[in-house]
Structure formats: C-alpha cells, structure tokens
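Engineer: Okay, predicted coordinates and the sequence, questions at the end:
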Amino acid sequence: MDESIQPVTPSVMRERGADAYDRGLTIDDHNMNPSALAIADWREGWLQRRAQVCAEQMLIAALGMTPP
C-alpha cells in the first residue's frame, strides 16, 4: 500500500476551501459533484477564511493601520 496516500478528511476539505478563497475562487468553485458530502466542509473553510480576512480588514480600518 502506498503510504503517501492520505484520506480526505473534513479538516483537509476545510483547508482546501480556505486555500480556494485565498486564490480568489468563489464559494461554488469546488469542482465537486453537486451531491458530494464534502462540499459542506469545503464551503465551511471558504466561509471561515472570508470571515477572518474581513475581520482583519475591519481592524486595520478601525485602527488606521496599513495592511502587512
């Protein structure tokens, strides 16, 4: 058995969703079968990253700081 093959867990799918947000993809750009159960985890990662980025931008604006 190939030990380099890893299972695709909900955590992995959330990471992929967050990465997709970072790359500018939309919440529906997952390229999965519409009935795939993993879509929920992928979207959760995407939404969490968007919330994180928005919160950081609001904090920067509120404090008058410049982004890193």
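Structural biologist: Sure, I can see it. Numbers count the residues shown, from 1 in each chain.
Engineer: alpha carbons only for contacts and neighbour counts from here, please
Structural biologist: Will do.
Engineer: With adjacent residues omitted, what lies nearest to residue 19?
Structural biologist: residue 46 (7.6 Å; Cα to Cα, 6 or more residues apart in numbering).
Engineer: okay, pairing it with this:
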Amino acid sequence: MFRTTPRGVQVQEDAQRRKPQQWIALDDDLEDWPDSCRQNLVACEGTTGLSNPEVQHELREKLRSCHVALSARTP
C-alpha cells in the first residue's frame, strides 16, 4: 500500500502522526499532493534540487515563516 500511495499523501500522513508544530517538505514529485499540504511544499526539479536559486529563496521564506510562527508561541 505504501508504494502505491502518492508521496504527498505519505508526507501528510506522517505529519498527522508526528504532529509537528511546523513542517516543510522539499520534493520533486508534485503529483497528487493534498491541497491542505501545498503551503508546506517547496517544489523543485529532481535534477537541480536546492541548487536552483528560486527554490532556495522559497525555502528560505518558508523557514523564516516557520521561525516567526514558532517564536510567536514561545512565552
């Protein structure tokens, strides 16, 4: 079953099980990602990955947003 489940669904199920406060996924498999998880996804090409400056920028911004959200929760 796991091999036939789209990767986005696998990631969503893992996040639901682990219950992290914030999470980000970097993936080149964009097929069948649940709409509810798309805001956590940084899409990249399989051949370039993090070497793409646009991907680096998007990841940096998402990490910054996670940091701000976590900082706001800390008393």
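Structural biologist: Sure thing, it's come through. What you see is a predicted model, and the numbers here were worked out from it, not measured in a lab.
Engineer: Superposed, what's their TM-score?
Structural biologist: The TM-score (TM-score structural alignment, normalised by the length of structure 1) is 0.42; 36 aligned residues with a Cα RMSD of 2.0 Å.
Engineer: what's the burial count for the residue nearest to residue 19 of structure 1?
Structural biologist: 27 (other Cα atoms under 10 Å).
Engineer: Would you check how far apart it and residue 57 of structure 1 are?
Structural biologist: With distances taken as Cα to Cα, to the nearest Å, residue 46 of structure 1 is found 17 Å from residue 57 of structure 1.
Engineer: so which helix or strand takes in residue 13 of structure 1?
Structural biologist: Using DSSP states H and E, residue 13 of structure 1 falls within helix 10-22.
Engineer: what angle sits between the next helix or strand after that helix and helix 10-22?
Structural biologist: Tracing the chain past helix 10-22 of structure 1, the next element assigned as helix or strand by DSSP H and E is helix 38-63. Counting by axes from the mean of the first three to the mean of the last three Cα atoms, to 10 degrees, helix 38-63 of structure 1 lies at 50 degrees to helix 10-22.
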